[in-house]
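1. could you look at this predicted model? Sequence included:
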Amino acid sequence: MNWGKGLIAGMIIFILFITAMGVKMFMLPGDDYDHQYYEKGLTFNRDYDREKQVTTDQAAPVIEQVGQNLVLTFKTPLTGTIRFERPSDQLQDRSFPLQPDADNSVLLPINKLATGKWQLTLNWQHQSKDYLYHQEITIR
């Protein structure tokens, strides 16, 4: 093989490589870019104060999976909501009201949620104090 054929073969291989990378790039799923960044930026201080209140009052709930249920145990009576956010699929996100029993425990059935990683966001109020708590869990 002479230099001319080798140069043409090298260019063709390079063009095929660049084309394959371009096709692969367009076939990847959407970016992880947070499209709500501006709105979240406006409420950052309020959310930070609510997260800090959890630490100050040592009010973090105990979260454990018991069979097909998620048990959240709080230290005080409360009203609020819990949001299950699926990092890999935004369409699976769900919200539920927190309805504690007499022992300040909340029992949530999770059998309809997909197994894998979930981000929990708990918002609750107790005696005119607002709380915000985040935790990542893995549903088995």
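-> Noted; the coordinates are in hand.

2. rest of the way, CA atoms for contacts and neighbours
-> Will do.

3. can you map out the helices along this protein?
-> With DSSP state H as the criterion, the chain has helices at 3-27, 37-42, 44-56.

4. for Q119, which of those is the nearest?
-> helix 44-56 (15.3 Å; CA to CA).

5. check which helices and strands the closest one sits against.
-> Secondary-structure packing of helix 44-56 (3 or more CA pairs under 8 Å, 6 or more residues apart in numbering; DSSP states H and E): strand 129-139.

6. what residues are up against the most centrally placed residue in the chain?
-> Nearest residue to the geometric centre of the chain (CA atoms, centre = their mean): Q119, 3.6 Å. Shown in contact with Q119 (CA atoms under 8 Å, 6 or more residues apart in numbering): 84-87, 134-137.

7. what's the closest of those to L108?
-> L108 has its nearest neighbour among these in F84, at 11.2 Å by CA to CA.

8. roughly how far apart are Y33 and E39?
-> Plainly put, Y33 is 14 Å away from E39 if you go by CA to CA, to the nearest Å.

9. next up, a second structure to put side by side with the first:
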Amino acid sequence: MKINWGTGLVIGMVIFIGFILILVYKMTTDHNLEHDLVTDGYYQKEMELQDDIYARQNSMAMEEQIIGQKNTKGYVLEFPESYDPKNIEGMVFLYRTSSKKLDFELPLDLTDSNFLIPDEFLLKGRWNITIDWEYEGKKFRFKKEITY
């Protein structure tokens, strides 16, 4: 039996559509694939976006910025001298893009203007540091990407 070009075209389209439908079915029903969001509570964090914008604007408006640098004991965050360390409250969150299991959070407890993140907490590689802090009722957010 000889197949003309019209029949061949219809057969080719049916095979292609069947392939696409099988691919879509496999991708949506395969439980081996992880469909996790980047962070837990993603939608809640999206709702807090405006607070984040205000905190970042407050940080950018500071006369002196927070400085971070590596030393022999770990990574040191130096807060501006003009801020009283006793009145600074907040959290330091370190996010590792390669593994959620390595993420950790430290309370911001300052006795002087320096905050040390100990060397044993930081593996070599890229880290995202986020400091959410409050000083005299005003919220600040500092973000920095480092390679340790």
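-> Right, received. Where do you want to start? Note that the structure is predicted; figures quoted are calculated from it, not measured.

10. sorry, back to before: I'd like the helices of structure 1 laid out as JSON lines, including distance to E64 of structure 1.
-> Output for the helices of structure 1, formatted as JSON lines (distance: least, CA to CA, whole Å):
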{"stretch": "helix 3-27", "distance to E64 of structure 1": "38"}
{"stretch": "helix 37-42", "distance to E64 of structure 1": "29"}
{"stretch": "helix 44-56", "distance to E64 of structure 1": "18"}
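
11. which residues in structure 2 does stretch 117-136 of structure 1 align to?
-> Under TM-score structural alignment, the match for stretch 117-136 of structure 1 in structure 2 covers residues 126-145.

12. not counting sequence-adjacent ones, nearest residue to the residue nearest to the centre of structure 1?
-> Leaving aside its chain neighbours, Q119 of structure 1 sits nearest to E136 (4.4 Å; criterion: CA to CA, 6 or more residues apart in numbering).

13. what's the burial count for the one you found?
-> 13 (other CA atoms under 10 Å).

14. surely it is in contact with K117?
-> Yes - counting by CA atoms under 8 Å, E136 of structure 1 touches K117, with 7.0 Å between them.

15. what about the counterpart of G68 of structure 2 in structure 1, how many neighbours?
-> Superposed on structure 1 with TM-score structural alignment, G68 of structure 2 falls opposite I63. I63 of structure 1: 15 surrounding residues under other CA under 10 Å.

16. cool, and L9 of structure 2?
-> As a burial measure, L9 of structure 2 scores 12 neighbours (other CA under 10 Å).

17. also the one 3 residues further on?
-> A count of neighbours around G12 of structure 2, defined by other CA under 10 Å, yields 12.

18. in which helix or strand does it reside?
-> helix 5-29 (DSSP states H and E).

19. what's the neighbour count on L122 of structure 2?
-> Neighbours of L122 of structure 2 under the rule other CA under 10 Å: 18.

20. surely it touches Y148?
-> Yes - using CA under 8 Å, L122 of structure 2 is in contact with Y148, at 7.3 Å.

21. which outside residues touch stretch 46-61 of structure 2?
-> Contact partners of stretch 46-61 of structure 2, identified using CA under 8 Å, 6+ apart, comprise 65, 138-142.

22. now those: which count as buried?
-> Among the contacts of stretch 46-61 of structure 2, the ones that count as buried by 16 or more other CA atoms under 10 Å are 139-142.

23. and the residues you listed, which two are furthest apart?
-> Within those, K139 and F142 form the most distant pair, 10.4 Å apart (CA to CA).

24. thinking again about what came up before, what distance separates the opening and closing residues of the match of stretch 117-136 of structure 1?
-> Stretch 126-145 of structure 2 has an end-to-end distance of 7 Å (CA to CA).

25. what of stretch 38-57 of structure 2?
-> Stretch 38-57 of structure 2 has an end-to-end distance of 25 Å (CA to CA).

26. repeat that for stretch 120-136 of structure 1.
-> Start-to-end, stretch 120-136 of structure 1 (CA to CA) is 6 Å.

27. M91 of structure 2 maps to what in structure 1?
-> The equivalent of M91 of structure 2 in structure 1 is T81 (alignment by TM-score structural alignment).
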